[in-house]
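>>> sequence-free structure coming up:
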């Protein structure tokens, strides 16, 4: 374990905390150095077991996680990480295949980057994710502007979306969503009569610097529907508008 920055109490003057996990030590050090230049507090780990222990210790805001770790691989690390952390996760993969992408996102990763990659681009994408709302702010709508943080809960049949608290209830039962899943649902529900294209959702949820396959949206929509018990063939909450994108359903 290489602790480049010991955990410290949260303070408004401190930068974001990042955990970089890669068994390729030179690459991990390069990524760490770029993040440190952007005033991140960086911790580096080279194994999955070590990374999980460190994540519990330092409580990172973002985890840069290699898919191909020895022993416990990146998928299992991400799966376990999601049981106690809502940190943003960027998966690093040496293979740019749809299967890798789907599997990586299915365990809770927010984004992925294929090796080789530009460290500057990686940092830009991390910055874009960290600009996303975390507590009281609502997402930007396609027409511009932010939703009022004091708006009452949004109701769609048995589904309740409380944007200020970032909580979702189905039949009064709390539904645990990842940040990305919640942000997609918050965006769709902010203008329920509007069809959102995949590109609009990416620009709103991931941020405009994000570049990559729009299929990322479909994967997260699939996870969201499963958690909401939404039948993809006859959805009540997240509707597909063929050839265009998605919109919010009434829940009936």
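Cool, the structure landed. A quick note: this is a predicted structure, and the numbers were derived from the prediction, not measured.

>>> drop to CA atoms for contacts and neighbour counts, all remaining ones
Will do.

>>> isn't residue 179 right up against residue 82?
No: taking CA atoms under 8 Å as the definition, residue 179 is not a contact partner of residue 82, at 10.8 Å.

>>> can you count the residues close to residue 204?
20 (other CA atoms under 10 Å).

>>> next one: residue 40
20.

>>> any idea how far it is from residue 61?
10 Å (CA to CA, to the nearest Å).

>>> got any residues that touch both of those two?
Any residue near both residue 40 and residue 61 by CA atoms under 8 Å, 6 or more residues apart in numbering counts here, and that gives 16-18.

>>> in strands, which of these fall?
The strands, defined by DSSP state E, take in 17-18 from these.

>>> quick one: contacts for the spatially closest residue to residue 67 that is not a sequence neighbour?
Nearest residue to residue 67, sequence neighbours excluded (CA to CA, 6 or more residues apart in numbering): residue 74, at 4.1 Å. Listed by CA under 8 Å, 6+ apart, the contact partners of residue 74 are 48, 65-68, 91.

>>> now a ChimeraX select for only the buried ones of the residues you listed.
What follows is the ChimeraX syntax selecting those of the contacts of residue 74 that are buried according to 16 or more other CA atoms under 10 Å:
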select :48,65,66,67,68,91
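
>>> among the contacts of residue 74, which are located in strands?
65-66, 91.

>>> turn the contacts of residue 74 into TSV, including distance to residue 135.
Below are these laid out as TSV (distance: CA to CA, whole Å):
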residue	distance to residue 135
48	29
65	24
66	28
67	29
68	33
91	24
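
>>> excluding chain neighbours, what is closest to residue 124?
residue 209 is the one closest to residue 124 (CA to CA, 6+ apart), at 6.8 Å.

>>> ok, the nearest residue to residue 237 once chain neighbours are set aside to residue 143 distance?
The spatially closest residue to residue 237, leaving aside those adjacent along the chain, is residue 249, at 4.3 Å (CA to CA, 6+ apart). Distance of residue 249 to residue 143, computed by CA to CA: 20 Å.

>>> more neighbours, the two?
More crowded of residue 249 and residue 143, by other CA under 10 Å: residue 249, with 18 against 8.

>>> below is structure B, check it against A:
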């Protein structure tokens, strides 16, 4: 679903800076959203609860309740797509935002068209009900556009020589629609993952990463490749993959391993190929 198809949908803005708040209202209104703007975490939580927005933008550095705590509270009752905005670009802040439940994370000053492209990428993906394990998803997508309020933004990183984008594997879909590996089963059509007959609750990003690795089997998928996969076809190559994109993939893979109960030292399902990316672990003949 393109962002132009979201007319009539609600977006909540949680931002204490009036200038940025007004800018976000203008950008999201132009994109077809009805906007509800708030200036602090508590009012933002109440707005999300009252209006059930499809998208919520959230400032990290707010007085009183900060964005991390606000995100955690929102995630207890809402599946709204959370985009965190911050003036800080430290890696730890990015990881804290993702772990608090953010779907994406942008550093100020951001590009309006970049924000719109990231939201468009998220809206193309189905949402799941809130679960106790609800976590982040950083589906990054962007378009090279102008900067916010005349401010410049540093050029994003490019594909590193150490992590080339691997060719996408295109195996035939299983006849019954279920991918299986060492007792793990996944249905793309039903968006269900089962392990030992028990259904797992995965985030959108975790599901898509696992589906990509199951489809590729033992072929390696690089971090760059997986980051582009999460953007979706419309914006896969519109903006270079940067280190934050690769770190986001690592965080999601770590969360996925935790939910599977997998070990990075002796993997049963997800194997790290150092310096490149990930692939399925070797087949256990006794598991399937």
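Perfect, I can see it now. It should be emphasised that the depicted structure is a prediction, and the values quoted were computed from it without experimental measurement.

>>> please state their TM-score.
Overlay of the two chains. TM-score (TM-score structural alignment, normalised by the length of the first structure): 0.81; 236 aligned residues with a CA RMSD of 2.8 Å.

>>> is it possible to export the shared contacts of residue 40 and residue 61 of the first structure to CSV including neighbour count and distance to residue 192 of the first structure?
Converted to CSV, these look like this (neighbours: other CA atoms under 10 Å; distance: CA to CA, whole Å):
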residue, neighbour count, distance to residue 192 of the first structure
16, 20, 33
17, 23, 35
18, 27, 35
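
>>> what residue lies at the spatial centre of the first structure?
Centroid check for the first structure by CA atoms, centre = their mean gives residue 110 as the closest residue, at 3.2 Å.

>>> for it, list the residues it contacts.
88-91, 180.

>>> where do the strands of the stretch 151-252 of the first structure begin and end?
154-156, 159-162, 167-170, 173-174, 196-197, 238-241, 245-248 (DSSP state E, counting those that start in this stretch).

>>> the first one maps to which residues in the second structure?
Yep, that's strand 154-156 of the first structure we're talking about. Against the second structure, the aligned range for strand 154-156 of the first structure is residues 179-181 (TM-score structural alignment).

>>> after superposition, how close is that stretch to the first structure?
Following superposition, stretch 179-181 of the second structure is found to deviate from the first structure by 2.0 Å on average (mean CA distance after the TM-score superposition for the first structure).

>>> and the contacts of that stretch?
Stretch 179-181 of the second structure is contacted by residues 173, 185-187, 214-215, 269, 283, 287-288 when judged by CA under 8 Å, 6+ apart.

>>> make it 6 Å
185-186 (CA atoms under 6 Å, 6 or more residues apart in numbering).

>>> centre of the chain versus that stretch, how much separation?
Its chain's average C-alpha position is 24 Å from that of stretch 179-181 of the second structure, according to CA atoms, centre = their mean, to the nearest Å.

>>> state the distance from the residue nearest to residue 67 of the first structure to residue 50 of the first structure.
As for residue 74 of the first structure, its distance to residue 50 of the first structure is 12 Å (criterion: CA to CA).

>>> one more: residue 64 of the first structure?
Distance of residue 64 of the first structure to residue 50 of the first structure, given as CA to CA: 14 Å.

>>> who has more neighbours out of those two?
The residue with more neighbours, out of residue 64 of the first structure and residue 50, is residue 64; 26 against 16, by other CA under 10 Å.

>>> in the second structure, what residue corresponds to that one?
Under TM-score structural alignment, residue 64 of the first structure pairs with residue 57 in the second structure.

>>> wouldn't its match be in contact with residue 81 here?
No: Residue 57 of the second structure lies out of contact with residue 81 (CA atoms under 6 Å); the separation is 8.3 Å.

>>> map residue 230 of the second structure onto the first structure.
By TM-score structural alignment, residue 230 of the second structure lines up with residue 205.

>>> residues near its match, how many?
Residues lying near residue 205 of the first structure (other CA under 10 Å) number 27.

>>> translate residue 107 of the first structure into the numbering of the second structure.
Aligned counterpart of residue 107 of the first structure in the second structure: residue 100 (TM-score structural alignment).

>>> ok, and the closest non-adjacent residue to that match?
Closest to residue 100 of the second structure by CA to CA, 6+ apart is residue 72, at 5.2 Å.

>>> now swap in residue 250 of the first structure and tell me
Ranked by CA to CA, 6+ apart and with sequence neighbours excluded, the top spatial neighbour of residue 250 of the first structure is residue 156, at 5.1 Å.

>>> that neighbour and residue 210 of the first structure, how far apart?
Residue 156 of the first structure sits 30 Å away from residue 210 of the first structure, taking CA to CA as the criterion.

>>> again, but for residue 231 of the first structure
Distance of residue 231 of the first structure to residue 210 of the first structure, given as CA to CA: 29 Å.

>>> the two: which has the busier surroundings?
Each of residue 231 of the first structure and residue 210 has its neighbours counted (other CA under 10 Å); residue 210 has more, 18 against 13.

>>> show me the contacts for the more buried one.
For residue 210 of the first structure, the contacting residues are residue 125, by CA under 6 Å, 6+ apart.

>>> what do you get if the cut-off is 8 Å, keeping everything else the same?
Residue 210 of the first structure neighbours (CA under 8 Å, 6+ apart): 125, 128, 202-203.
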